[in-house]
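Engineer: got a predicted structure here, sequence first:
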Amino acid sequence: MEAEKKHQQQQEEQGENKCLIPGLPDDIGMECLIRVPHEFHSNMKSVCLKWQYLISDPSFYHQRLRSNTAEHLVYQIQPTHVMIDDDDVINSSQKKQKHTQHNTPPPLQYGLTIYNATYQTWQRMIPNFEIPIFCQCVTLQSCGNSKLVLLGGWDPKTLEPVSDVYVLDIIKGWRKGASMSVARSFFACAVVGGTKVYVAGGHENQKNALKSAQVYDVDKDEWGVLPEMEEERDECMGMCWDDRFWVVSGYGTETQGRFRSDGECFDPATASWSKFHNLWPFQSLSPKYNTTSTRGGKQCEWLWFLGNEQQQQQQFEHEEERRCSIVQLPNSVIGSVSVTTLGLGDHQCNQKVFLMSGNGSSLKKCNDCESEGAFILERDTSNGNTKWHHVHTPLAFSGFPYSTCHLLI
């Protein structure tokens, strides 16, 4: 047995000197391998040591970006609609009925959904830990070592806020990150400066709104404490703008559900907060949904995705001199949506945004779709013209996502 293992090891070591793909020059072999979809990369590592070393090296993903073969992946924290029981798929209503018969409420479960916008495929990632309910997800994009970070949320069993942090290194896999100093949920969160994640506000285990803020250095796996905000802000929106961390709207402990019109901005250069008024006109709507910050052409934009009724409620412009653009939602979409920018398309003015709605829209009549509510917007930033494309969404992936982010891999 020992001799067989030694012989196998020798063969693998000898294989390191062979071509990437037998019979092809390595440059042609590389062109083939970088075109394999990302979901198969873990399997490719098992083919041989040379492939394992190649796919574990950041230069492989850098080459995918340079050659335009990288894929647009949308990550979503989403309620799971199906479960497997005795090899049968049970939908959410059947699952609820089953638990009702045993006098126990159905467990609240969230999963990590991945929509591949390049190949138009859906899949659910199952990590080796239980994903907190309502956790935030953000991405750190780099040429060869991109990361997905999950932060906070509720414990699925106790429904109490948690301080947990999980990091998915696209090359190395999952790891448990350093925990936040405060367990929090429904907080503002954004990546600023490429390697740091800022969090602020939300609520703790007594459902009291928070003023506190922290910053997470993902590479160092270290948390730093920031000065407190001026106001309590539960269910607020976080975004990066001009290399600063913005916390928009939210509500205080005593005014739950009535969203503020102001916001606060943290400048890492001065390590201080500034307050801005007249940022958000909708008292009953959270800016976390229906909006996203993005870059249109050479300037930053804050996109608001609104229906006709919401547009009629808009009563004022921003006090701050920055651009806000309103995008008309498809007529079939009613209520809140979760959006994330996919970046620029074929040319510098062709912007793409992924949108997910939780309502079963009037487009349910689609012949090949079990469910509706997902769209990709193509927007010409030079003139504001928009075009919506419906995204086929299987029933298992149709739930409204609490948090959404994007990576180009």
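Structural biologist: Looks like it came in fine. Predicted, not measured: the structure shown is a model, and the values here were computed from it.

Engineer: going by C-alpha atoms from here, please, whenever you check contacts or count neighbours.
Structural biologist: Will do.

Engineer: which element is Glu372 on?
Structural biologist: Assigned by DSSP states H and E, Glu372 belongs to strand 371-380.

Engineer: so after that strand, what's the next helix or strand?
Structural biologist: strand 386-393.

Engineer: got the buried residues for that following strand?
Structural biologist: Buried positions in strand 386-393, judged by neighbour count with 16 or more other C-alpha atoms under 10 Å: 388, 391-393.

Engineer: quick check, nearest of those residues to Gln78?
Structural biologist: When the buried residues of strand 386-393 are compared for distance to Gln78 (C-alpha to C-alpha), Thr393 wins out at 13.2 Å.

Engineer: I'd say that closest one and Ser371 touch.
Structural biologist: Yes: between Thr393 and Ser371 there is a contact under C-alpha atoms under 8 Å: 5.8 Å.

Engineer: and the helices in the stretch 251-400 of the chain?
Structural biologist: Taking DSSP state H, counting those that start in this stretch as the test, the helices found in the stretch 251-400 of the chain are 308-313.

Engineer: where along it do the strands fall?
Structural biologist: Secondary structure of the stretch 251-400 of the chain (DSSP state E, counting those that start in this stretch): strands located at 263-267, 272-276, 291-296, 299-306, 324-328, 337-344, 350-357, 371-380, 386-393.

Engineer: and of those, who's closest to Arg35?
Structural biologist: It's strand 337-344; of these, that one is closest to Arg35 (C-alpha to C-alpha) at 19.6 Å.

Engineer: below is structure B, check it against A:
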Amino acid sequence: MEMIPCLPDEIARECLIRVPYRGFSTVSAVCRGWKEEIESLQFQQQRKASGLTRPIVVLTQAHFTGNSGGATKYSIPPSYRLTVYEPVTGIWAELPPVPGFSDGLPLFCQVAGVGLKLVVVGGWNPENWAVSKAVLVYDFVSATWHRGADMPGVPRSFFACASDSDRMVFVAGGHDDGKNALRSAMVYDVAKDEWVPLPDMAQQRDECKGIFHAGKFHVIGGYRTDMQGRFEKSAEAFDVSTWQWNQVQEDMLEAGTCPRTCVADDVGKIYRCWNGQVAVLEESGSWKAVAELPSDVRVGPCLVTWQGKLLVIGSATHGGFHMSYVLDLHCYKWTRVEAPEEYTGHAQAGCCLEI
């Protein structure tokens, strides 16, 4: 059957690949053939080759309630939702609420983009602060949520999490209900909706940071049970091709440094906020400052990268408005991002999808 009557399929496909991602749910509801087309790998490849894909930044961001003085005022605990920033258009929006969590997103949950899906993993239930093992998947094609397979094993908090952007979401470390730091790791296959255990890391890592680049899942920093809050300098990486952990990198960070701002760009460079600067990890293993952070994003910064750009969201003071800036990673120049007031709440985590 022709995708569009009286048109060759290649012309029909040229029409469909030009539909903005916000129209995917409407177009895919027209007929089964259009839905299958939009979900196909061929469709995404052609859309990307034609330069029609767009970066979409997704953030776990607190609902903002302000007053005339400009100070931020949150309920206790703060209520978080998923917000979307489109760098190309400058549009800010909010994703549909996660079903089953009437008081907002699980606190401290992790988010990862996998193809045309957003995966929300773990966190604390905002109603009772119980640790959640839930996996929630948002499909940008159908604009709907569904529940994935729960994380296996003990409930864990403050774990490292990252995706390969294609099929897998990796999880490692964190701590259990007894505040015991964990070495265990696992991977979630989004297409199969199943978890697979990975070999244990070399050491326990609570409050570690996960990033994925160059075919490896990197777990940075964290601390052991007996060190409670005293962060390690080391990192280790799981090589997907060999299905094993590489040798521990002992001095990736300075002692006592929280790794939460570490991010990788699309060419494999690792950046982080450090001493009021954005710094890049050089091949020598040392950190080099490349740009001074704007003064109004230095408190609680959240970082997301895409296509040679670095988004930083933070505030000038605790409890203040959260401002947004983009750093061009080619020339290290800042651009202020204008956001409506309702999108100036605290951002806990973020990721980027190319749709």
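Structural biologist: Sure thing, it's come through. Remember, predicted model here, so these are calculated numbers, not experimental data.

Engineer: quick revisit: make JSON lines from the strands of the stretch 251-400 of structure 1 and add distance to Leu112 of structure 1 to it.
Structural biologist: Output for the strands of the stretch 251-400 of structure 1, formatted as JSON lines (distance: least, C-alpha to C-alpha, whole Å):
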{"stretch": "strand 263-267", "distance to Leu112 of structure 1": "30"}
{"stretch": "strand 272-276", "distance to Leu112 of structure 1": "33"}
{"stretch": "strand 291-296", "distance to Leu112 of structure 1": "20"}
{"stretch": "strand 299-306", "distance to Leu112 of structure 1": "24"}
{"stretch": "strand 324-328", "distance to Leu112 of structure 1": "27"}
{"stretch": "strand 337-344", "distance to Leu112 of structure 1": "15"}
{"stretch": "strand 350-357", "distance to Leu112 of structure 1": "15"}
{"stretch": "strand 371-380", "distance to Leu112 of structure 1": "16"}
{"stretch": "strand 386-393", "distance to Leu112 of structure 1": "15"}
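
Engineer: can you say which of those strands is nearest to Ile77 of structure 1?
Structural biologist: Closest among those, once you apply C-alpha to C-alpha, is strand 337-344, at 10.6 Å.

Engineer: angle of the closest one against strand 291-296?
Structural biologist: 10 degrees (axes from the mean of the first three to the mean of the last three C-alpha atoms, to 10 degrees).

Engineer: tilt between strand 337-344 of structure 1 and strand 350-357?
Structural biologist: Going by the same axes, to 10 degrees, strand 337-344 of structure 1 makes 160 degrees with strand 350-357.

Engineer: secondary structure class for Val137 of structure 2?
Structural biologist: Assigned with DSSP: H, G, I helix; E, B strand; the rest coil, Val137 of structure 2 falls in the strand class.

Engineer: what does it align to in structure 1?
Structural biologist: Superposed on structure 1 with TM-score structural alignment, Val137 of structure 2 falls opposite Val167.

Engineer: pull the contacting residues for the counterpart of Thr118 of structure 1 in structure 2.
Structural biologist: Taking TM-score structural alignment as the criterion, the aligned counterpart of Thr118 of structure 1 in structure 2 is Val88. Applying C-alpha atoms under 8 Å, 6 or more residues apart in numbering to Val88 of structure 2 gives the contacts 54-55.

Engineer: and the lengthiest helix in structure 1, what does it pack onto?
Structural biologist: The longest helix of structure 1 (DSSP state H) is helix 2-15. Judged by 3 or more C-alpha pairs under 8 Å, 6 or more residues apart in numbering; DSSP states H and E, the packing partners of helix 2-15 of structure 1 are helix 49-55.

Engineer: what about the helix it packs on, how far off from structure 2?
Structural biologist: On superposition with structure 2, the mean distance recorded for helix 49-55 of structure 1 (mean C-alpha distance after the TM-score superposition for structure 1) is 5.7 Å.

Engineer: in that helix, what's buried?
Structural biologist: 49-52, 54-55.

Engineer: show me what counts as buried in the longest helix of structure 1.
Structural biologist: For helix 2-15 of structure 1, it's none, nothing buried (16+ other C-alpha under 10 Å).

Engineer: distance from that helix to the middle of the chain?
Structural biologist: 43 Å (C-alpha atoms, centre = their mean, to the nearest Å).

Engineer: before we move on, the earlier item: out of the strands of the stretch 251-400 of structure 1, flag the one nearest Lys157 of structure 1.
Structural biologist: Short answer: strand 337-344, nearest of those by C-alpha to C-alpha, at 25.3 Å.

Engineer: angle of that closest one against strand 299-306?
Structural biologist: Using the same axes, to 10 degrees: strand 337-344 of structure 1 against strand 299-306 is 150 degrees.

Engineer: what's next to strand 337-344 of structure 1, contact-wise?
Structural biologist: 72, 289-294, 305, 350-358, 400-407.

Engineer: between that strand and strand 371-380, how big is the angle?
Structural biologist: 40 degrees.

Engineer: which one in structure 2 is aligned with Phe134 of structure 1?
Structural biologist: Using TM-score structural alignment, Phe134 of structure 1 sits opposite Phe108 in structure 2.

Engineer: count of neighbours near that match?
Structural biologist: When counting by other C-alpha atoms under 10 Å, one arrives at 20 neighbours for Phe108 of structure 2.

Engineer: and for it, nearest residue in space, chain neighbours not counted?
Structural biologist: Leaving out its chain neighbours, the residue that sits closest to Phe108 of structure 2 by C-alpha to C-alpha, 6 or more residues apart in numbering is Gly123, at 4.8 Å.

Engineer: ok, now how distant is that neighbour from Cys109 of structure 2?
Structural biologist: 4 Å (C-alpha to C-alpha, to the nearest Å).

Engineer: Gln94 of structure 1 sits in which helix or strand?
Structural biologist: Gln94 of structure 1 belongs to helix 92-101, assigned by DSSP H and E.

Engineer: mind listing what's buried in that helix?
Structural biologist: If you call a residue buried by 16+ other C-alpha under 10 Å, then helix 92-101 of structure 1 has these buried ones: Lys95.

Engineer: and stretch 237-252 of structure 2, by the same measure?
Structural biologist: By 16+ other C-alpha under 10 Å, the buried positions in stretch 237-252 of structure 2 come out as 237-238, 245-246, 252.

Engineer: can you redo the buried residues of strand 386-393 of structure 1 as JSON lines with distance to Leu226 of structure 1?
Structural biologist: Formatted as JSON lines, the buried residues of strand 386-393 of structure 1 follow (distance: C-alpha to C-alpha, whole Å):
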{"residue": "Trp388", "distance to Leu226 of structure 1": "40"}
{"residue": "Val391", "distance to Leu226 of structure 1": "40"}
{"residue": "His392", "distance to Leu226 of structure 1": "43"}
{"residue": "Thr393", "distance to Leu226 of structure 1": "41"}
